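**Q** here's a sequence, model it:
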Amino acid sequence: MESELQTVLSALEGLWRTIRLNLGLLTLPVQLYQVAVLLGCAALAWLIMRWLGPRFEEWIRTLSGRPKWQLRWLVVLRNRLSLAIFALLAWAGSGSFAYMFTFPSRRYLLTLVATIATAWFFIRLAAQLVKNRFLRRIVIWGLTIYATLYYIGYLDETTAFLDGVAIEFGDFRLTLLAILKAIIVTGLLFFGARLLSQTASRRISTNQDISPSMRVLTVKFLQIVLYSAAFFIGLKAVGFDLTGLAVLSGAIGVGLGFGLQKVVSNLVSGVIILLDKSIKPGDVISLGDTFGWIEALGARYVSVVTRDGKEYLIPNEDLITGQVVNWSHSNEFVRLDIFFGTAYGDDPHKVRKIAIEAAQSVNRVLSFKAPVCHITGFGDSSVDYILRFWIRDPTEGLTNIRGNVYLALWDAFQEHGISIPFPQREVKMLPGSVLETAKGG
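**A** Prediction:
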C-alpha cells in the first residue's frame, strides 16, 4: 500500500513540475504575444459567428428537399462552426508568426492551440455517429481530454497517476487505468457489434426466403452473440481473468433464476413462439377481449396493435399458456357470421337469395368462396337466418365489414319489400272486464 501511494505521489509531483514550468514560460514576451493573438482570434471568431451564424441557419432552412442525414450533419456543423473558425484563425496566426520568426518556439503556443482546437472540432463531428446522447457526451469528453493531454505532453504523467491508483486483493490488482481501458475497449467493441447487428438485421429482414418468425429469431440470436462476445473480449483485452468471472456469473445466475422466474419464463416462451412459428409478425390474433395484429415480437412480450390504435404488450407466457385465436395462422381466409330475421309472410327462398346477393355486393366479401344463407329456426316474431361469408383481410377490421353487410341487407330488403319484424304484444279484454282510464289533474 505504501509503494502504491508513493507511486501516486511521484506522478503528481512530476505533473506539477511540468505545469509550473509551462506556466513560467507563459511570462516570456514572445509567449505573451501569442496569448494576445489567441485572445484576438477568439474575439474575431465570436464576431464572425454572430454575422455568419444566422445566415448559415437560413441557408439550411432553404434545403427542405435534401435527405435528412445531410440536414442533420449541416446542423451539427452549424453548432460547431465557431470552433472551426477559431481553429482556422489560430492556424493563420501560426502561419504569420512562422513568416516573421524563424524559430518554431516563437510560434509554439499558437500551433499547439490550433492543433488542439482542430482535434476538438473533428472529435465532436465524429462523435455524432453515436446515437445515444449520454454515451455521445462521454465519448466527446473522453476523447477531448485524451487529445488535450496528448498534445500538451501530459499523457505519460497522467497514465502513471492513473496506474498508481489501484485496489489489491491478494494477487489481483485493479487500477483506475485498467478500468478506463476496459470501458473504452468494451465501448468500441459494443459500437462495432451494434453496427454489425444493424447491418445484418436489415439484410435478414429483407430476405423473403426466411419466414418472419425465423428472421426475428436470427436477429435476436445474432445480437446476443455479438454483444456477449464484445463484453468478454473487452474484459480479456485489458487483462481481466475470466475464470473468476465465470464462477461469479454462475452464482449470480442461480440467484437470478429464483428471483426472476417470470422474466425467464417469458424469455423461454418467446424462443418457443419463434421456433414453432405459431405466431409471427403480421398475424391477426384474439386474446380475451384484445383483437389486433402482431406488430413486433420482443424478448419478453409481443406487441399487439388494435384497430383503435392501442398497443398492448402481452407477455410471451400468456400466449403459450392461454387460448389464442390466430385468424391468419395457416391462411388469411376468415369466415364471419351474421344473424337476422324476416317476417313469416316473406318467402324464405327469396330471402336467402336476396341475402346472398347483398353479401356478394360488398367489396371485401370473397366471391370465389360464395356466401351462404340458412334458416336457423322459427322464432316468436320472425324466421331466423344465418348469413356466412369469407374475407381475406382481417387486419382491415371485422366490425366494419359486418356493418357493411348489414347495410347491404337493409337496402336489398327495402328494395324487394322484405320486412324485418320486431316483437309485438296483443292485449285482449275478457268478457265482463271493465277498462278504466286514469284522469289527469
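**Q** switch to C-alpha atoms for all contacts and neighbour counts from now on
**A** OK.
**Q** now the helices: where do they sit in the stretch 201-350 of the chain?
**A** Along the stretch 201-350 of the chain, counting by DSSP state H, counting those that start in this stretch, helices occupy 212-237, 242-259, 261-276, 316-321, 348-360.
**Q** need those helices in JSON lines with distance to G53 and mean neighbour count, can you?
**A** Converted to JSON lines, those look like this (distance: least, Cα to Cα, whole Å; neighbours: other Cα atoms under 10 Å):
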{"stretch": "helix 212-237", "distance to G53": "42", "mean neighbour count": "18"}
{"stretch": "helix 242-259", "distance to G53": "53", "mean neighbour count": "12"}
{"stretch": "helix 261-276", "distance to G53": "51", "mean neighbour count": "17"}
{"stretch": "helix 316-321", "distance to G53": "52", "mean neighbour count": "18"}
{"stretch": "helix 348-360", "distance to G53": "65", "mean neighbour count": "18"}
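**Q** of these, which is nearest I204?
**A** helix 212-237 (6.1 Å; Cα to Cα).
**Q** pull the distance from that closest one to the chain's centre.
**A** Relative to the centre of its chain, helix 212-237 is centred 17 Å away, using Cα atoms, centre = their mean, to the nearest Å.
**Q** compare with the first, here's sequence two:
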Amino acid sequence: METEIQALIAALTDLRDGVLASFRNLLLPSRLNQLAILLVCALVAWGGRRWASPRLNDWLRTREGWPKWRLRLALVLQKRLQLIFFVLLAWSANAVIASMTIFTSHRYLVALGATIATALLGVSIAARLIRSPFLRRLATWGMWAFVVIYFLDLSGGFSTFLDSVAVNFADFRISALSVIKALVVTGVLFLGARAVAEQAQKRIEGNQEISPSMQVLAVKFLQIALYGAAFFIGLKAVGFDLTGLAVLSGAIGVGLGFGLQKVVSNLVSGVIILLDKSVKPGDVISLGDTFGWIERLGARYVSVVTRDGKEFLIPNEDLITGQVVNWSHSNDFVRIDITFGTSYGDDPHIVRKLAVEAARSVARVLPSRPAVCHITGFGDSSVDYVLRFWITDPVEGLMNVRGAVYLALWDAFKEHGISIPFPQREVRLLNDPAQAADTAG
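**A** The predicted model follows:
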C-alpha cells in the first residue's frame, strides 16, 4: 500500500512539472504577440457570431422546402458559429504569418490554437450522433479534454498519473486509465452497433415476407447480439481479463436475480410473446378496461394506444398470465351485438327487416357477411331484440360504429313509425284530500 501511494505521489509530481513546463513554453515573451493574435481572432469571432446568428436564423425560417436533415445540420452549425469563425480566422492568420516568415516558431501558437479549435469543432459536431443529452455532453467534454491534453503534449504525464490510480483484486488490476480506455472503446463500438442495428431494422421491417412478430423478434435478437459483442470486444480490446469478470458478474448476477425477478419475467414473457405470435403490432386487444391497438412490442412491456390517444405500457407478464381478448388474432372479422326494444304494437317482422337494413346502410358494416336481428324476449314494456353485424377494421374503434348503427336505427324507426317505449310510472299520493274528494264524488 505504501509503495502504491509513493507511486501516486511521484506521478502527480511528474504531471505537475509537465504542466508547468508546457505553460512556460507557451508563455515565452517571444510568443506574446501570437497570443495577442489569437485573442483578437476570438473577439472578432464573438462579434461575427453576434452579427450573423440572428440573420442566419431568419434565413433558415424561410427554407420550408429543405429536408429535415439539412435543417438540423444548419442549426448545429448555427450554434457553433463563434467557433467556426475562430477556426477560419486562426488559420487565415497562420497563413498570413507563414507568407511573411519562414520560421515556424513565429507562428507556433497560432497554428496550435487553430489546430485545437478545429479538433474541438469536429468533436462537437460528431457528438451529435449521440442521442442522450447527458451522454453527449459527457462525451464532448471528455474528448475536448483529451484534445487539449494531446496537443499540449501532456498525454504522457496524464497517462502515468491515471495508470497509478488503480485497485487490485488479487491478480486482477483495474486502473483509471484502463477504465477510461474501456469506456471510450466500448462507446465507439456501441455507436457502430447502433448504426448497424438501425439499418438492419429498416431492412427487416421493410420485408413484407416476414411477419410483424418475427420482425420484432429478429430486431431484438440482432440488437442483443450487436450490443453484447460491442461490450465484450471493448473490454477485451483494452486488456480486461474476461475470466475474472465472468466470476465477478456471476456472483453479482445471483444477488440481482432475486431482486429483479419481475424484470426477468417480463423479458422472458416478451420472448414468448414473439415466438408464439399471440399478439403483434397492429392487433386490437382488450385487457381489463383497456381497449386499443398494439403500437409496438418492447423488451419489457407492450405499448397499447387507445382511441382517446392514451398510451398504456402493459408488462409482458400480464399478457402471458392474464386473459387477453385479441380482436384480430387469427383474422380481422369482428362481430358486434347491439340491443334495443320496440313497443308491443309494432310488427316484429317489420322491425327485424328495418334493423337489418339500417345496419347494412352503415359504411363500415360488412355486406359480405349477413346481418341478423333476433327477438331475445318480451320485456315489461317492450319487445327486446339483438342486432348482429360484422366489421373488419376494429382498429378504427368499436364505439363509433355502434353509434352509427344506433343512429341508423333511429332514423329508420322514425321514418316508418316504429316507437321505442320507455318506462311510464303513475305516482299516487296517499292521504291526499283532493284525491279522496274525487274518489267520494
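**Q** make TSV out of the helices of the stretch 201-350 of the first structure and add distance to L135 of the first structure.
**A** Shown next, in TSV, are these (distance: least, Cα to Cα, whole Å):
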stretch	distance to L135 of the first structure
helix 212-237	16
helix 242-259	26
helix 261-276	27
helix 316-321	31
helix 348-360	59
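**Q** who wins for proximity to A182 of the first structure among those helices?
**A** helix 212-237 (6.1 Å).
**Q** what's the angle between that closest one and helix 261-276?
**A** 120 degrees (axes from the mean of the first three to the mean of the last three Cα atoms, to 10 degrees).
**Q** so which elements touch helix 212-237 of the first structure?
**A** Using 3 or more Cα pairs under 8 Å, 6 or more residues apart in numbering; DSSP states H and E, the elements in contact with helix 212-237 of the first structure are helix 176-205, helix 242-259, helix 261-276.
**Q** mind putting those helices into CSV with distance to E332 of the first structure?
**A** As requested, these are exported to CSV (distance: least, Cα to Cα, whole Å):
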stretch, distance to E332 of the first structure
helix 176-205, 21
helix 242-259, 40
helix 261-276, 19
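**Q** nearest to V76 of the first structure, out of those?
**A** Nearest to V76 of the first structure, of all these, is helix 176-205, at 20.7 Å by Cα to Cα.
**Q** nearest to A299 of the first structure, of the helices and strands packed on helix 212-237 of the first structure?
**A** Using Cα to Cα, those put helix 261-276 closest to A299 of the first structure, at 5.6 Å.
**Q** for the closest one, packing partners?
**A** Using 3+ Cα pairs under 8 Å, 6+ apart: helix 261-276 of the first structure touches helix 212-237, helix 316-321.
**Q** so what touches the shortest one?
**A** What it means is helix 316-321 of the first structure. S265, N266, L267, S269, G270, I273, R300, Y301, V302 (Cα atoms under 8 Å, 6 or more residues apart in numbering).
**Q** A119 of the second structure -> the first structure?
**A** Matched to the first structure by TM-score structural alignment, A119 of the second structure sits across from A119.
**Q** quick check: which element contains its match?
**A** Under the criterion of DSSP states H and E, A119 of the first structure resides in helix 108-126.
**Q** sorry, back to before: quick check: the match of A119 of the second structure vs Y150 of the first structure, distance?
**A** 11 Å (Cα to Cα, to the nearest Å).
**Q** same question, Q31 of the first structure
**A** 21 Å.
**Q** and these two? Which one has more around it.
**A** The residue with more neighbours, out of Q31 of the first structure and Y150, is Q31; 18 against 14, by other Cα atoms under 10 Å.
**Q** ok, average deviation of the helix or strand hosting that one from the second structure?
**A** Using DSSP H and E, Q31 of the first structure sits within helix 29-61. With mean Cα distance after the TM-score superposition for the first structure, helix 29-61 of the first structure departs from the second structure by a mean of 1.9 Å once superposed.
**Q** contacts made by whichever helix or strand comes after that helix with the rest, please.
**A** Later in the chain than helix 29-61 of the first structure, the nearest helix or strand by DSSP H and E is helix 68-79. By Cα under 8 Å, 6+ apart, the surrounding residues in contact with helix 68-79 of the first structure are G53, F56, E57, I60, L63, L125.
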